[in-house]
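Trainee: pasting the sequence and the predicted coordinates here, then a few questions.
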Amino acid sequence: MTLPAPSGDVTALRSALAAAEYTVDGVEDLLGPLASAALHREQTVPAERVLARRADDPRATLARLFLLGQETTRGALDAALPDVGAAGAQRLGLVQTAGAGSADAVRATCDLRPYAATDAGGPVQWWLASDLGELATGRRLAADHVLGAGGASTTLAQVTVRTPVSRVLDLGTGCGIQALHAARHAETVVATDVSTRALDYARFNAALNAADAALDLRAGSMLDPVRDDRFDLVVSNPPFVITPRSGAAGAAVDAAIGAFEYRDGGRSADDLVRDLVTGVGAVLAPGGVAQMLVNWEHRRGEPWTERVGAWLDASGLDGWVIERELLDPAEYAETWIRDGGTTPDREPEAWAAAYGAWLDDFAARDVEAVGFGLVTLRRPVAGEPTLRRLEEHHGTLRQPLGGHVAASLAAHDWLEQRTDAELAAERLVVAGDVTEERYLTPGASDPNVVVVRQGDGLGRGIQASTGLAAFVGVCDGELTVGQIVGALGALLEVSADDLAAELLPAVRGLVRDGFLAPADAS
């Protein structure tokens, strides 16, 4: 199948899509909340009914063609995309036409949809081309399918640090979405993928949305194309899915549903993720950060924090791992078998064979669950790593999180440079998003529980002692940490040294997590 290719028509296409209001907001406004919500669940009937009533709207023509995979006419596409038309869209590789007449049929050869997101650098609004999905084709995905911007892609874009840098690596670029985000704050972006088909889509999407970006596309597996390079930031949504790849289980999955380049890295268990975590430091410049969304196994008798923590230790890097989601083996198998387009009602034998193979593969390694989350790594500018943090946060996030991640890394460095005595000489202020919750037994005058809660970032809630709650309440930048501890000691009738021993570790945690900040940084 012809792949989209940038040409002289791409600038006109960008203008025409914008003029047609073929944007996320524009399509949702056209469809209305009911049909939009159904389409997000991959149910097309409500959308089809709306689009049939609004057939003269350019957005309806484009949505039918590129989102639903339905035919339109050459005349309708000419009207929807003036100065491009069906002829220009065909030159770009977006459609195939049955003839030159206005009533002749036109069919999309790819998915072209609006994309909107807000990362740590602000909002973006683009259009992304990728392969047509199961919803449009009614078939299982092909092995070389190039995925558009899914939930993981958007999440990674939102959690990525967006400090202006010189060089960024987008490892496993797919359709190029992370490279587009990175191009807004980097001088040069290198994007790699094992799939040359994916690189073609990334090239087209860059031409459509960021024509001036310095984008270097390279074919190859994992870090192979960049072994001699160094980067200030590495972002990766790698093929992290844990798929049976060896023995009878691997053979059964291959026979039942095959493999998919965008998600299956060809390695057993979570070995690909382990090797990426332990190896990515080789291409990081001093102070460089790597961020990736990955899976890891929870094995019986071995806490995941020890297992993944060993990867951090082997990396030689600062490491921060946040587990966002946890699935049992059955849930995990169902998710990824269905992801490729195989369903129990349409292909019951393939479904059952793949399902059983996944369960056998996990059982062979005593896997009890699979974690999904964010790994942030950083090469120290000098000396040994000082950050090793592994935590679970299965609640909602306050996106975009990239600014919070950057601030937390900076706060860690600030704390590492200060002894407790030096911290005691600092002045702190409470962040503007912090609130306090008090829980009292009916009739009581004093609270049983005080929770200091963060409104931004990870939305953490910290149960605070009487002394810590009082400390936070006094942090307005006027008094030093030591002065506040001394005053609270006198008020609570406890030794200031004892109170400092209790409070300073907690204060360090609150600074690290963004509840408190140095007064001179506010």
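Mentor: Nice, thanks for sending it over. Residues are numbered from 1 along each chain as shown.
Trainee: alpha carbons only for contacts and neighbour counts from here, please
Mentor: Will do.
Trainee: quick one, what contacts Leu112?
Mentor: When the contact criterion is Cα atoms under 8 Å, 6 or more residues apart in numbering, the partners of Leu112 are 66-67, 94, 127-130.
Trainee: quick one: secondary structure of it?
Mentor: Remark: Leu112 carries the secondary structure label strand [criterion: DSSP: H, G, I helix; E, B strand; the rest coil].
Trainee: and the gap between it and Ala219?
Mentor: Leu112 is 23 Å from Ala219, where distance means Cα to Cα, to the nearest Å.
Trainee: and if you look at Thr342?
Mentor: Between Thr342 and Ala219 the computed distance is 29 Å (Cα to Cα).
Trainee: cool, and Arg162?
Mentor: Taken as Cα to Cα, the span from Arg162 to Ala219 is 25 Å.
Trainee: try Ala310
Mentor: Separation of Ala310 from Ala219 (Cα to Cα): 31 Å.
Trainee: who's more crowded, the two?
Mentor: Using other Cα atoms under 10 Å, the more surrounded residue of Ala310 and Ala219 is Ala219, with 17 against 13.
Trainee: residues in contact with the more buried one?
Mentor: The neighbourhood of Ala219, defined by Cα under 8 Å, 6+ apart, consists of 192-196, 199, 225.
Trainee: just give me the residue closest to the centre of the protein.
Mentor: Residue closest to the average C-alpha location in the chain (Cα atoms, centre = their mean): Leu156, at 1.9 Å.
Trainee: would you map the strands across the stretch 101-250 of the chain?
Mentor: Taking DSSP state E, counting those that start in this stretch, the strands of the stretch 101-250 of the chain run over residues 105-108, 111-119, 122-130, 165-171, 186-193, 215-219, 231-236.
Trainee: which one of those is the most hemmed in?
Mentor: Across those, the average number of neighbours (mean count of other Cα atoms under 10 Å) peaks for strand 231-236, which reaches a mean of 26.
Trainee: one more structure, for comparison:
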Amino acid sequence: MNGGVAPSTNDALLALRHDLEAADYRVERVDELLGEEATAALERGNRVPARRGILHREPSPLSLLVRLFLLNEPLTTEETTTAFPTLGLAAARELGLLDIEDGLVHAALDLRPYSFDDGVGAGHWWLLSDLGELARGGALPEDHVLGVGGASMSLSSLMIPERARRVLDLGTGCGIQAMHASRFADAVVATDISERAIRLARLNLDLNGIEGVELRLGDLFAPVQGETFDRLVSNPPFVITPRIEGVPSYEYRDGGLVGDALVESVVRGTADILEPGGIAQFLANWEYRDGVDGLERIEAWLEGSGLEYWIVERERQDAAEYAETWIRDGGTRPGTEEFDRLADAWLEDFEHRGVDAVGFGYVLVRKPIGQPLLRRAERVVTPLGTTPLGLHLADCLDAHDRIAGLPDAELEAVAFTVAPDVTVERHYWPGDEDPTAMILRQGGGFGRQVVAGTALTAFVGASDGDLSLGAIAAALGDLLGVDGAAVAAELVVDARELVLGGFLLPAGAVRRVDARTS
């Protein structure tokens, strides 16, 4: 499905964009209007501080848009005309943006500003989606199209923003990942099983003047059968939901399969869809089942595929906590009979299938071109750094590829530079001259921390791109009174790990983060 838009719809979207620009309906301006405390409360789902504050301000197009779409308050027809002087009420209703009930104008869709820094650079858009739980005042319909949430922002931050020929956005939803991909791709194909999602994605693309994205209707890889891409990105419907009558199955989050089988299908399907050297990045849930570790479970899906992978688990929830999270997400509150009924169904399903926990995280898969394979599964629970993760991952992959094929003896001849966001933290017992612990800290990326000994800390400190690892090891051996060859053997192992973690760069490598900000 190409999602062609009628001229009248295009005209309406152009008028809508004009009104949003004229009102300066942007995240920064909304935050200024509401104030820090009211903005924070609104993010927690509490509208009262923002509502009280905005009542004392002179009405303006911006304040009216905030009342209508962010505070879910109806407007009079006169106020609506002030908010949409170019679009007008009739065209807004035809577009599906507004409804009239009892003489008052209500939002029929969610429309909010969105600001970002995705590695390509900073920018802002406006995004249409279905009304959320706060606006609806109850549970969501099963064909609900989600707007931008924490998961989608995580994925857009993870996306490697390097030039790509063709990108596939699998399960596009409101279109947000396809929009980000369009900033670095020659062409984007975005698919979804939901006709409503395809329609809203088309509206978002056209509202923001984004070209080069083709929308197709269909399930998983079916709409692109026989095609290949050099990049795949997906926020798939990974939520594990009991497949029994009476438990809602939301199109935006439930793939209709049992347990984590949907994620398994996506993982296994990447081998056929990627070009050599191509990269797939997606979010996922995986089960801890029948005594098998969740990371081992997802690694088993990739066994024999010939693919490289880097899996990062950011969180793990026990069965009860996982059920509570997604029942709440659907708009059902704890303490109600419906919540208890759904929680019981979730826990019965988990118990029946031997599931005691669920992991959440990121999956990066790459189709190799000859280099030694990267196969890594890890848990990273430290707070993320400030760098867009896509840039960090690109740097780490490039650095890995530079040294992965080198035997230890050749790696000793390599000089390294320490990343500028790395610091060392020393801890002392009172009165002691020597530190009891030294920790290498990373300010960007995954915000990693590495407990380091004297030799490793000195090696990192001396890595300025001039001296090779072997030369530094020999000097440390003399200084510490130990065998320099033994020091080098330890540092070779540590260096490989620090390179992949983004602490060190082989001399001559250029960090994308630094290149962008210089």
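Mentor: That came through fine. Here the structure is a predicted model, which is why all the values come from computation and not from measurement.
Trainee: any chance of the contacts of Leu112 of structure 1 in TSV, plus distance to Ala5 of structure 1?
Mentor: As requested, those are exported to TSV (distance: Cα to Cα, whole Å):
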residue	distance to Ala5 of structure 1
Phe66	16
Leu67	19
Leu94	9
Trp127	14
Leu128	13
Ala129	10
Ser130	12
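Trainee: how close does Gly330 of structure 2 get to Tyr322 of structure 2?
Mentor: Per Cα to Cα, Gly330 of structure 2 is found 13 Å from Tyr322 of structure 2.
Trainee: then Glu313 of structure 2?
Mentor: Note on Glu313 of structure 2: its distance to Tyr322 of structure 2, by Cα to Cα, is 15 Å.
Trainee: cool, and Gly291 of structure 2?
Mentor: In this structure, Gly291 of structure 2 lies at 18 Å from Tyr322 of structure 2, with Cα to Cα as the measure.
Trainee: any idea which element Glu351 of structure 2 lies in?
Mentor: Counting by DSSP states H and E, the element that carries Glu351 of structure 2 is helix 337-353.
Trainee: can you check which part of structure 1 that helix sits on?
Mentor: Counting by TM-score structural alignment, helix 337-353 of structure 2 lines up with residues 349-365 of structure 1.
Trainee: longest strand of structure 1, counting residues only.
Mentor: Ranked by residue count, the top strand of structure 1 under DSSP state E comes out as strand 284-299.
Trainee: and that strand, what does it pack onto?
Mentor: Taking 3 or more Cα pairs under 8 Å, 6 or more residues apart in numbering; DSSP states H and E as contact, the helices and strands that strand 284-299 of structure 1 lies on are helix 151-159, strand 231-236, helix 271-279, helix 304-315, strand 367-378.
Trainee: for Gly402 of structure 1, find the nearest of these.
Mentor: Put simply, out of those the one that sits nearest Gly402 of structure 1 is helix 151-159, at 4.1 Å, with distance taken as Cα to Cα.
Trainee: what's the average distance of the closest one to structure 2?
Mentor: Compared with structure 2 after fitting, helix 151-159 of structure 1 deviates on average by 0.6 Å (mean Cα distance after the TM-score superposition for structure 1).
Trainee: thinking again about what came up before, neighbour count for Gly291 and Tyr322 of structure 2, which is higher?
Mentor: Tyr322 (20 against 9).
Trainee: which one in structure 1 is aligned with that one?
Mentor: When the structures are aligned by TM-score structural alignment, the residue of structure 1 matched to Tyr322 of structure 2 is Tyr332.
Trainee: quick one: contacts for that match?
Mentor: Under the criterion of Cα under 8 Å, 6+ apart, the neighbours of Tyr332 of structure 1 are Val370.
Trainee: what about it, distance to Thr342 of structure 1?
Mentor: 14 Å.
Trainee: same deal with Ala500 of structure 1?
Mentor: Going from Ala500 of structure 1 to Thr342 of structure 1 by Cα to Cα gives 60 Å.
Trainee: so the nearest residue to Ala136 of structure 1 once chain neighbours are set aside is in which element?
Mentor: Spatially, and ignoring its direct neighbours in sequence, Ala136 of structure 1 is nearest to Gly69 (4.3 Å; Cα to Cα, 6 or more residues apart in numbering). Gly69 of structure 1 is part of no helix or strand when elements are defined by DSSP H and E.
Trainee: can you get me a residue count around the residue mapped onto Gly69 of structure 1 from structure 2?
Mentor: When structure 2 is aligned by TM-score structural alignment, the residue opposite Gly69 of structure 1 is Asn72. Using other Cα under 10 Å as the criterion, Asn72 of structure 2 is surrounded by 19 other residues.
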